[in-house]
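Asker: Quick one: sequence and predicted model below, then my questions.
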Amino acid sequence: MARMPSSIGVQRRGVILSGAGLALPGVLRAQSAHFPDRPIRLVVPFGAGGNLDTLARLLTPGIAERLGQPVVIENRAGAGGNLGTELVARAQPDGYSLLLGSNGALTINPLIMERVPYDTMRDLLPVALCFRTPNVLVVSRKLPVTTLAEFIAYAKARPGQVQCGSAGAGTSNHLMIELLSAATGVGLIHVPYRASGAATPDLLSGTLPASMEQITIALPLHRDGQVRIVGIGLPGRSPLLPDVPSFAELGVPDGGLVSFIGILVPSGTPAPVVGLLREAIAAALADPALRARVEETDSLVADAAAATPAGFGALLQREAELSRRAAAAAGMLVR
């Protein structure tokens, strides 16, 4: 298992071993003076057509425009995101290999999988958080509750009886259930499904009373009146659902786990290159047209403070700690 250090180091190793051989610092500095002078690849560690891939295709044109070079998306699915993540972690640290990473491979898998072939905090350098896709608690319309407070009261009156679905064991949805149960003392019964949205038929029929889902899956159903979203995993309320309380209001630290998406590079990438990438990403994210299109997918563009190496690094630390706490509660933590 890859162990996570307690902090993200500012100083990185001077010599990085990669598939291309040894990259000497002096060589990298000389190369960075001309960066970028060829196309850049953005590795998406999941297949085409998913939420991560959709957001990548919205973001890359703006980055390419500002860097003056094409940004080519490379889908490398496998092992829950680990395959593509490892590919970038082992790549030459020259700024031409970027990772569009998310919490599964970055802050959850290293805690619950026996063997993860990279160390997030050691092998990857955060450049900018780009998007957040909150987890939401969805209840069946056949359940006699309309608010989060009513659901908590309903579940407390039936200890060990109320089931709550997720996209699978060890997902952020599952760990969010554990954090919510711990904060409220509800003791929800976790029911793992095979993927995001797979619980929907059971929610609609009333066979499943509740599910923790990504907002991109649940919000269209909520708007159509097929299910109810009663809680959202953010530090505060979302502009997408201003009337729905945050889990933070129930005592869940920072509102719990958020499905985040950000760009990282191999550790050892020169600071001037990281700076150019950060500026291009920040400019792309500030485009009102991009923000409008992202909101159409029911995701949120990260704020300016988070779209920095320091801001994204702090989020990674926070998410890793919350994930560790939730994985321990679920009995999934690998030591």
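Answerer: Sure, I can see it.

Asker: okay, CA-based contacts and neighbour counts for the rest of this
Answerer: Will do.

Asker: residue ranges of the helices in the stretch 201-335 of the chain, please?
Answerer: 215-223, 271-285, 288-296, 309-329 (DSSP state H, counting those that start in this stretch).

Asker: Compute the inter-axis angle for the first one and helix 288-296.
Answerer: Helix 215-223 and helix 288-296 are oriented at 70 degrees to each other (axes from the mean of the first three to the mean of the last three CA atoms, to 10 degrees).

Asker: Can you point out the buried residues in helix 215-223?
Answerer: I215, T216, I217, A218, L219, L221, H222 (16 or more other CA atoms under 10 Å).

Asker: Surely T216 touches S299?
Answerer: Yes: in this structure, T216 is within contact of S299 by CA atoms under 8 Å, at 6.7 Å.

Asker: Name the residues contacting each of those two.
Answerer: T133 (CA atoms under 8 Å, 6 or more residues apart in numbering).

Asker: Nearest to the middle of this protein, which residue? Look it up for me.
Answerer: With distances taken as CA atoms, centre = their mean, F260 lies nearest the centre of the chain, 2.7 Å away.

Asker: now that one, nearest residue through space, not along the chain?
Answerer: Spatial nearest neighbour of F260, excluding adjacent residues (CA to CA, 6 or more residues apart in numbering): R132 at 4.5 Å.

Asker: Kindly indicate whether that neighbour is helix, strand or coil.
Answerer: Here R132 is strand, with the state taken from DSSP: H, G, I helix; E, B strand; the rest coil.

Asker: what about versus this one:
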Amino acid sequence: MRHLSRGSKFLLGMFAAATLSASAFAQSWPNSTVTVVVPWPPGGPSDIAARPIAKRLTEDLKQPFVIDNRGGGGGNIGSAAVARSKPDGNTLLITSSAPIVINPSLYKKMPFDPSKDLIPITNLLRVPLVLVAHPSVPANNLNELIAYIKEQKGQFSYASAGSGTPQHMTGELFRSVTGLEMTHVPYKGSAPAISDLLGGHVPVMFDSMIAIMPHIKSGKVKVIAVSSEKRSELLPDVPTFAEAGLPAVVSYAWYGFFAPTGTPKPIIDKINAETLKIMKQPEFQKILADTGSDFVGDTPENFAKFVKDESVKWSKVVKESGATVD
């Protein structure tokens, strides 16, 4: 075996020192308050995942994990703030999929590049979307609804929680697959969209199961179909789009944990391990059950692949539907 040169020994020494330094840093992290940015207004679906995670991380790691709701720009403003922050593990992001895999294709100019500026840590929730209608709509299943929309000859609209949201893009996927003429009516969140649906101002909307379930249970809306691959245990009598004849309409609103690129790998792995531990606890298991989500905790590497695949999928939907930011 040949002896290593002095230069090679120096480089190996530097690498070993850097590895030990990163590992030691991860062991001492966190040593101050950690800010978890949620790029949406308080009370939204992202909070449903973020707040219990932050609470348990605070308890388990003995440092405050503070939620910072920074809404605006379809999730871009808060997400960009995290992307530009110091990669020391003290600023993290919990968000829906919109600013990560939809907005880059939908917005002409993005304030950050999700694929380069953020590191995926783990998926937290994956929630099916539901197509619901106002009781006045004369349709009780998907085939009847499609026939009714065709009869309107372009004078039909659907509501969503806002441009670029999974709700909007699922509507565009549905419109693209069926060839129906439908006008998108974006709202600033699920709550005002649901309010107008209940008031009969819009005929149908796509929304996450989290937000719309109370109104389904009260009978104030008709449920047409769910966008999951299989029927939801929360709505066992409601068919999937595939069962109703549209296998291409599969969609989820998912919520994930991210850190700025450059955050040391040992810290990413530590956050991942601590978060997965929390997700397996009864408190978070109940959240999964209540939202119709399967357990989706994963390794950073697998989650990164999932995010990449989702980016490709929604980029194609945006292109084929011609969707734009309203």
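Answerer: Good, I have the coordinates. Everything numeric here is computed off the predicted structure, so don't read it as measured data.

Asker: coming back round to it: now the buried residues of helix 215-223 of structure 1 as a markdown table including distance to T54 of structure 1?
Answerer: Listed next are the buried residues of helix 215-223 of structure 1 as a markdown table, based on distance: CA to CA, whole Å:
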| residue | distance to T54 of structure 1 |
| --- | --- |
| I215 | 15 |
| T216 | 12 |
| I217 | 14 |
| A218 | 17 |
| L219 | 17 |
| L221 | 20 |
| H222 | 22 |
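
Asker: nearest to P61 of structure 1, of these?
Answerer: T216 (22.4 Å; CA to CA).

Asker: Helix or strand: which one has G84 of structure 1?
Answerer: helix 82-89 (DSSP states H and E).

Asker: Which helix or which strand is home to V191 of structure 1?
Answerer: Secondary structure (DSSP H and E) places V191 of structure 1 in strand 189-192.

Asker: Find me the equivalent region of that strand in structure 2.
Answerer: Aligned using TM-score structural alignment, strand 189-192 of structure 1 spans residues 183-186 in structure 2.

Asker: how about the strands in structure 1?
Answerer: Assigned by DSSP state E, the strands in structure 1 fall at 16-18, 21-23, 40-44, 71-75, 97-102, 124-140, 163-166, 189-192, 210-214, 227-232, 258-266, 300-301.

Asker: S238 of structure 1: which of those strands is closest?
Answerer: strand 227-232 (7.8 Å).

Asker: Matching G236 of structure 1 against structure 2, which residue comes up?
Answerer: So G236 of structure 1 corresponds to K230, using TM-score structural alignment.

Asker: again with L203 of structure 1
Answerer: Using TM-score structural alignment, L203 of structure 1 lines up with L197 in structure 2.

Asker: Compute the number of surrounding residues for that match.
Answerer: 22 (other CA atoms under 10 Å).

Asker: For it, list the residues it contacts.
Answerer: Here L197 of structure 2 is in contact with A133, H134, A159, P203, V204, M205 (CA under 8 Å, 6+ apart).

Asker: give me that answer again for 10 Å
Answerer: Neighbouring residues of L197 of structure 2 by CA atoms under 10 Å, 6 or more residues apart in numbering: V132, A133, H134, P135, Y158, A159, A191, P203, V204, M205, K220, V221.

Asker: same deal with Y158 of structure 2?
Answerer: Here Y158 of structure 2 is in contact with 131-133, 168, 171-172, 182-186, 193, 197, 202-206 (CA under 10 Å, 6+ apart).

Asker: Looking for the alignment partner of it in structure 1.
Answerer: Per TM-score structural alignment, Y158 of structure 2 is aligned with C164.

Asker: now do A26 of structure 2
Answerer: Looking across to structure 1 (by TM-score structural alignment), A26 of structure 2 lines up with S32.

Asker: The closest residue to its match other than its chain neighbours and V301 of structure 1: what is the separation?
Answerer: Nearest non-adjacent residue to S32 of structure 1, counting by CA to CA, 6+ apart: V273, 6.0 Å away. According to CA to CA, to the nearest Å, V273 of structure 1 stands 23 Å off from V301 of structure 1.

Asker: go on, G160 of structure 1?
Answerer: G160 of structure 1 is 37 Å from V301 of structure 1, by CA to CA.

Asker: With neighbour numbers in mind, choose between the two.
Answerer: V301 (21 against 12).

Asker: How about the contacts made by the more buried one?
Answerer: V301 of structure 1 touches 129-133, 260-261, 285-286, 290-292, 294-295, 307, counting by CA under 10 Å, 6+ apart.

Asker: Same check on G322 of structure 2?
Answerer: Counting by CA under 10 Å, 6+ apart, the residues that G322 of structure 2 touches are L106, E172, S176, K316.

Asker: ok, the third one touching V317?
Answerer: Yes: contact criterion CA atoms under 10 Å: S176 of structure 2 and V317 qualify, at 7.9 Å.

Asker: any shared contact partners between these two?
Answerer: T170, A323.

Asker: if we can go back for a sec, neighbour-wise, which of the contacts of V301 of structure 1 leads?
Answerer: L129 (33 neighbours).

Asker: To which residue of structure 2 is it aligned?
Answerer: Match for L129 of structure 1 (TM-score structural alignment): N123.

Asker: I'd like to know how many residues surround the residue lying closest to S157 of structure 2 once chain neighbours are set aside.
Answerer: In this structure, S157 of structure 2 finds its nearest non-sequential neighbour in T183, 4.4 Å apart by CA to CA, 6+ apart. Counted with other CA under 10 Å, residues neighbouring T183 of structure 2 total 15.

Asker: Look up how far V177 of structure 2 lies from T183 of structure 2.
Answerer: 15 Å.

Asker: for F284 of structure 2, same thing?
Answerer: The value you get for F284 of structure 2 to V177 of structure 2, if CA to CA is used, is 35 Å.

Asker: Tell me who's in contact with A16 of structure 2.
Answerer: For A16 of structure 2, counting by CA under 10 Å, 6+ apart, the contacting residues are F10, A22.

Asker: Could you do the one 3 residues further on as well?
Answerer: Contacts were defined as CA under 10 Å, 6+ apart; by that measure T19 of structure 2 touches G13, F25, P264, K265, P266.

Asker: from those residues, which would you call buried?
Answerer: F25, P264, K265, P266.
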